[in-house]
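**Q** Any chance you can model this:
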Amino acid sequence: MNLGSIARDGAKRFPEREAVRLGTRVLSYADLDEQTARFAALLRERGMRPGDRVGVMLPNVVEFPLAYYAILRAGGIVVPMNVLLKRREIGFYLRDSGAEVLLAWHGFEAEARAGAEDARAELIPVEPADLADSLAGVPPMADVAEVGDDDTAVILYTSGTTGKPKGAELTHRSVLRNSEVVAMTATDVREGDVILGALPLFHIFGQTVGMNASLAAGATLVLLPKFDPEATLAAIEANRMTHFYGVPTMFGALLHYPGRERYDTSTLRICVTGGASMPVEVLHGFERAFSCEVLEGYGLSETSPVVTTNHAGRERRAGSVGTPIDGVEVRVVDDGDQPLPAGEVGEIVVRGHNVMKGYWRRPEATARAIRGGWFHTGDLGRTDQDGYFYIVDRKKELIIRGGYNVYPREVEEVLYEHPQIREAAVIGIPDEQWGEEIGAAVVLHEGERLEAKEVSSYVKERIAAYKYPRIVWFVDELPKGPTGKILKREIEWPDSAARLAEPSRQDLATRDRTADLRGER
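**A** Got it, this is the predicted structure:
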C-alpha cells in the first residue's frame, strides 16, 4: 500500500472529522484528501515522475502533511530536511539524494534557493496563500500511484555524528506498518483523540508516531510550529489534548515551567518519550504532576523509527524502553554477534518490518549496518528476565576510564536525582593517565547555586568510585538538536575545568591493574 493513501483512506472513513489543525486553520479528512490530490497533480504537471526524489523543507505547518502525502500519491520519494539547514547542507542533501525539486517554506527561502542553485535543483517556495491559489486551478489526481511494498517512500538523513549524513531508505511498508502498530498496540490512539504535534515533522519520531500514526487512526493532529513550554501548556488546555509526544528535555521543560498549575491539562491520557534516555526522576515527576501515563520507547531513523516501547495499559518499568513492538525481533549480542543472556550488556540488533532497505547509494555502509539479516544499532543495552529492554548508552559514547567501562547514562541518572540540577550531560574527556576522564556539564534550576565539588561528591556517594565525575562545570544551557535532544558531540569543556579530586587508593589500584594487564609494568 502507498503510504500516501493515509489521506484518501481517512476521507473515506470519517470525511468531516478534523484531521489537522494549526491555530484557527483546520483541515477535515476530506479537505486533506482533496488538497493532497490536487498537490500531487500539480507536481505531476511540473514534471515530477514516479521514483523522483523531492526535498521537503517545511516547519510544522499544514503544508507539511499536504506536501508529504502529495509526493507519495504521485509516486515520488520524500526527502525531509531540517528547516534550519544552511546553503552548504541543503546542497549536499539535494545532490546526494538526486532530488531535482525542493519545496521550501517561504521564510527560509534565501538559504534554500542558494542550496538549490548549487545542486541545480528547482526551488518551489511554499507560501499558504500562493499555494492555495495554485491548487485551486488544478484538477485533483484521480488515483494513488501504485508502488511496491518495498519501494522507497522516504529518504531520511541521519545526523552524521561519524561523518557525512547518510540517507536511510524507508519503504512504504516499513513506515506504514510502524505507524499502524504504534497507534494500535502501543500508544492507544483512538478515533477522535487529539495529538499535539510539537515534534518536528521532518524528524522520524514526529513524522511516524505523531503525523502518520495519528492520521491513520482517525485522530486530530494539532500542530505547534515551535516547542515552547507555555505555548504547549496553553495548546493542551485549549485543544483538550489526549496525547503528547516529546523528547526528555521537553518533558523536563514542562515539568519545571513556573505556573504550569494554571493550565488545565487533565485531558492528557498518554505521553510518549523517545529520541534519548528519559531520566527516571523526570518520568516519575511528570506522571505525578500531570496525572497521565508516560511511555518510554526506543527507535532510530533506520527503523522507521519504533523498535520497543512500554505499552499503554500494560506493566511499565521505569528506566526500561519496554518490549519489542509486534512483528519486530530484538537481541543483545556480543562483539561476535552471539546472543547474550539477560542482564549482560551488549549491542542491540533489530530484525523486522521496520528496518530500512539500506543507506541510499552506500552499499558498503549498508553491509556494515545490516549483517546476517540484523540491523546493528550501535547502542548498548541489556534485557531483564521478562524481556524488557534497557538502553545503557551509545556504543560510541561509552567512556573507558582506566580499563573500566563507564556508561554516561548511569551517571546522568544520579545527577538528575539532585534537587538543584535541572539537566546534565556526561562525556569522556581525553586524559593522559586514565585514557578518558569523566566530565559532567550541569544546568542548575533558576536561582540555585552549587559548587563543582558538591556535585562530584553527591555522585561519588551513590555509585562506584571509578564512575563519578572528576571534572564538573556549569552551563546556562546544553546544546540541543531540532527535537530538543542533547547533542553531546557539541559540548565543550572550559579550560578552567580542573580535576576535583586527587587519585584515590582505588584509582591507583585500578591504574596498576590496568598497567599489569597491558604489560606496562
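
**Q** okay, CA-based contacts and neighbour counts for the rest of this
**A** Will do.

**Q** Determine the set of other helices and strands touching the lengthiest helix in the chain.
**A** Secondary structure of the chain per DSSP state H: the longest helix is helix 29-45. Contacts defined by 3 or more C-alpha pairs under 8 Å, 6 or more residues apart in numbering; DSSP states H and E place helix 29-45 against helix 5-13, strand 18-22, helix 63-73, helix 128-136.

**Q** Which one, of the ones you listed, ends up nearest to Arg401?
**A** Closest approach to Arg401 among these (C-alpha to C-alpha): helix 63-73, 46.1 Å.

**Q** and the closest one, what does it pack onto?
**A** Counting contacts by 3+ C-alpha pairs under 8 Å, 6+ apart, helix 63-73 packs against helix 5-13, helix 29-45, strand 53-57, strand 77-80.

**Q** which other residues reach that helix?
**A** Helix 63-73 is touched from outside by 2-7, 32, 35-40, 43, 54, 56, 58, 77-78, 103, 126, 128, 143-145, 153, 201, 211, with contacts defined as C-alpha atoms under 8 Å, 6 or more residues apart in numbering.

**Q** Direction-wise, compare that helix with helix 128-136 and give the angle.
**A** Put simply, helix 63-73 runs at 30 degrees to helix 128-136, going by axes from the mean of the first three to the mean of the last three C-alpha atoms, to 10 degrees.

**Q** here's the other one to compare against:
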Amino acid sequence: MLKQRLAEVVKKYPDKTAIAYDQLRISYQQFYNYITHLSNHLSTAGIGQGDCIALILPNSPEFAIAFYATAKLNAIALPINPLLKEDELKYYIIDSNTSAIVTNSDGAEISRKIISKIDRKIELIVLDETDILTKELDNSTITESIPTFIGDVLYQYSSGSTGRPKRVCKTQSNLYHEVKNFTESTNITSADNILCVVPLYHAHGLGNCLLAAIQNGATLVILEQVSHQGKIIEVPFVFRRARVLELIEKENITILPAVPYILNTLAETPNDTQIDISILKLCFSAGNFLSKDIFDKFLQRFGIPVRQLYGCTEAGAIAINLDENIKNTYTSVGLPLKNIDIKIIDDAEKEVPTGSIGEIIVKSQALTEGYCNKPELNRQVFKDDWFFTGDLGKKDEIGRIYITGRKQIFIDTGGYKVDPLEIENILISHDRVKEAVVVGIKGSYAGEVIKAVIVPQNRDICDAKDILAYCQEKLADFKIPKIIEFRDEIPKSPLGKILRKNLIDNLSETIRS
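**A** Okay, the predicted model is just below:
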C-alpha cells in the first residue's frame, strides 16, 4: 500500500521537491529512481519479500530512500539508532534475524564487527561507498504496475517492564492507515513543508515526518547532520537552534513535529534574535508531557501554541489537541485521530465515567497485532482488537484525553526516551555491583538527568569511574548515567517494592560524568 501510494504521488508531482537536505533538492521523480536503483541492488544481493533490512543511518535522504526501497521489495525495514554501541546493535540484528544492513561509512566498521560475530550471512551495503545514490538515473515516468501489498514492512522496538526492548511488527496496511488517520485529522496537503528535527528511526519521526510528508506529496525538510573531521557527530540541540529557525523561515515550514526538549530550547531563543516563524500552521509535541512552562514560553516567544500529540510505537499517532482555545486545554492530548477509538477502563476492564482516571486502551487499523515471539505478553495487552497501553488517563465531557500517569517508568533525557530497566540490567552485570536502580531527576533544562544508585559488592573496590567506563562500552552515550550514587542498601517498601521516589533526592556519595 505504501509503494502504491508513492507511485501515485510521483506520477502527480514528478518535479516537486520530495526531500530538502542542506543544499540538496531531490524531486519525487528522482526520489523514486533512487529507490528503484537501491531496491534492484538489494534484490541482486538476494534480499526479497519478508527479509529484514536493518537501517543504521542518521536522518538523511539516504534513510528515506532505504526505507522505501525496502518497502518496494516487500521486505521489512528495521530502523536503528546509529548512536548505539556494538552490543546494543547486535541484540537488534540477532533478534530480528536481519538479512542485510544498510548504513553509511560511519556505521560500516561497527556493522562489519557485528556481522563477523554472527554465524550466518548478512549482506552489508555501505551507501557512500557505492554509486547507488550518485549514479546517473533514468528520469522516465513510471510504467510498471504496482500491485497492492499489505504485509509486513517495519520492525520497531518498544521498551517495557522486562528491561529488554520488545519487537513490534507493522504492516504496510498499518502504516497506510496511520498516515491516513493523521492526514485526515490535521489536513496535511501537498502544499505543506514538514521540518524533521526528531529521529527518523523513532515512531514519531518515521510516522509524523517521513510518511506524513511523502504519502501526501508534501516536502520533507531534514535538518542536516553536523560533521567533524569527516565524521557525523551528535551535538546538543542548543547549537542547532539558529539553523532550525533559519530553516523554518527559508523553507517556509508549515508543520513542525518536535519534543518538549526541542521546543524549550527554541523558546529560549534570545529576544534580540529577529525571527519570524508565523508561517507555522501546526507545531506539535510528542514523546513526553509538555509542561505549562514550555507551552507558555513558546507561545510568548513566537505567538504559536504548541499542541500535544499522543502516540506509541504499537499504534502510531493516537490523539492530538487541535482546540482553537488551546490556552484552557493545553494539558490535553485532544481528541482521538480520525478512525481511532479510545476507551478509559478500570481494573475490571469496564469503561469508567467521564472525568475518572483509568487505563487508556486503543483500537485502530494502524495498530500492530502484537509483539514478536511474546505470546503470553500479547494475551495481556492485546485483547479483542484493543491495545492496553499501560498509560493512565481520563476523558472530559467532550471526549478530550488527558494523560495522568504511566504504569511503566521511562526517563526523558535530551529528547530521548530511556528505559531505566535496560540500564539496570547492564549495571548488575558488572561483577562488582550487587544491586542497581536507575531513576530520572529533573535537569537544569527540560527533561531529566539519568542517575544510577548502586549497592556494591564491596565498597572498597567498586569505583564510580570504572562503572562509567563499563557503561560506555555497552550503552549509547545518551543512556549513560550522569550521576552515580553508592548506598549500602536500596530503599524498599515492606513488600519489597523499590521506592524509586526516595532515590531522586538526597544524594550521598556521587560522581557526575
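
**Q** Let me have the helices and strands packed on helix 63-73 of structure 1 in a markdown table, adding distance to Ala253 of structure 1 and mean neighbour count as columns.
**A** Putting these into a markdown table (distance: least, C-alpha to C-alpha, whole Å; neighbours: other C-alpha atoms under 10 Å) gives the following:
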| stretch | distance to Ala253 of structure 1 | mean neighbour count |
| --- | --- | --- |
| helix 5-13 | 33 | 20 |
| helix 29-45 | 33 | 24 |
| strand 53-57 | 27 | 27 |
| strand 77-80 | 27 | 26 |
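
**Q** could those go into CSV alongside distance to Val189 of structure 1?
**A** Shown next, in CSV, are these (distance: least, C-alpha to C-alpha, whole Å):
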stretch, distance to Val189 of structure 1
helix 5-13, 15
helix 29-45, 17
strand 53-57, 27
strand 77-80, 25
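
**Q** what's the closest of the ones you listed to Arg409 of structure 1?
**A** With C-alpha to C-alpha as the measure, strand 77-80 is the member of the helices and strands packed on helix 63-73 of structure 1 nearest Arg409 of structure 1 (30.0 Å).

**Q** Return the residues in contact with the spatially most central residue of structure 2.
**A** Nearest to the mean C-alpha position of structure 2, by C-alpha atoms, centre = their mean, lies His202 at 2.0 Å. Applying C-alpha under 8 Å, 6+ apart, we find His202 of structure 2 in contact with 79, 156.

**Q** what about 10 Å?
**A** By C-alpha atoms under 10 Å, 6 or more residues apart in numbering, the residues touching His202 of structure 2 are 79-81, 156-158, 208, 312-313, 416.

**Q** Kindly check the end-to-end length of stretch 354-366 of structure 1 for me.
**A** Stretch 354-366 of structure 1 has an end-to-end distance of 15 Å (criterion: C-alpha to C-alpha, to the nearest Å).

**Q** do the same with stretch 226-237 of structure 2
**A** With C-alpha to C-alpha applied, stretch 226-237 of structure 2 spans 11 Å between its terminal residues.

**Q** and what of stretch 53-60 of structure 2?
**A** For stretch 53-60 of structure 2, the first-to-last residue distance is 17 Å (C-alpha to C-alpha).

**Q** ditto for stretch 178-194 of structure 2
**A** End-to-end distance of stretch 178-194 of structure 2 (C-alpha to C-alpha): 17 Å.

**Q** With stretch 128-147 of structure 2 instead?
**A** Taking C-alpha to C-alpha as the measure, stretch 128-147 of structure 2 stretches 31 Å from start to finish.

**Q** Can you say which of the helices and strands packed on helix 29-45 of structure 1 is packed in most?
**A** Stretch with highest mean neighbour count among the helices and strands packed on helix 29-45 of structure 1: helix 63-73 (a mean of 26; mean count of other C-alpha atoms under 10 Å).

**Q** what's the average distance of that helix to structure 2?
**A** When structure 2 is overlaid, helix 63-73 of structure 1 sits 0.6 Å from its aligned residues on average, using mean C-alpha distance after the TM-score superposition for structure 1.

**Q** if I line the two up, what does Pro339 of structure 1 land on in structure 2?
**A** Applying TM-score structural alignment, one finds that Pro339 of structure 1 aligns to Glu351 in structure 2.

**Q** Ala289 of structure 1 too?
**A** Counting by TM-score structural alignment, Ala289 of structure 1 lines up with Arg301 in structure 2.

**Q** Now for that match, how many residues are close by?
**A** 15 (other C-alpha atoms under 10 Å).

**Q** try the one 3 residues further on
**A** By the measure other C-alpha under 10 Å, the count of residues near Ile304 of structure 2 is 18.

**Q** Verify the stated contact: it with Leu263.
**A** No: using C-alpha atoms under 10 Å, Ile304 of structure 2 is not in contact with Leu263; the gap is 11.3 Å.

**Q** Common neighbours of these two, please.
**A** Residues touching both Ile304 of structure 2 and Leu263 (C-alpha under 10 Å, 6+ apart): 283, 295, 298.

**Q** is it fair to say the second one lies in a helix?
**A** If I follow you right, that is Phe295 of structure 2. Yes: secondary structure of Phe295 of structure 2 (DSSP: H, G, I helix; E, B strand; the rest coil): part of a helix.
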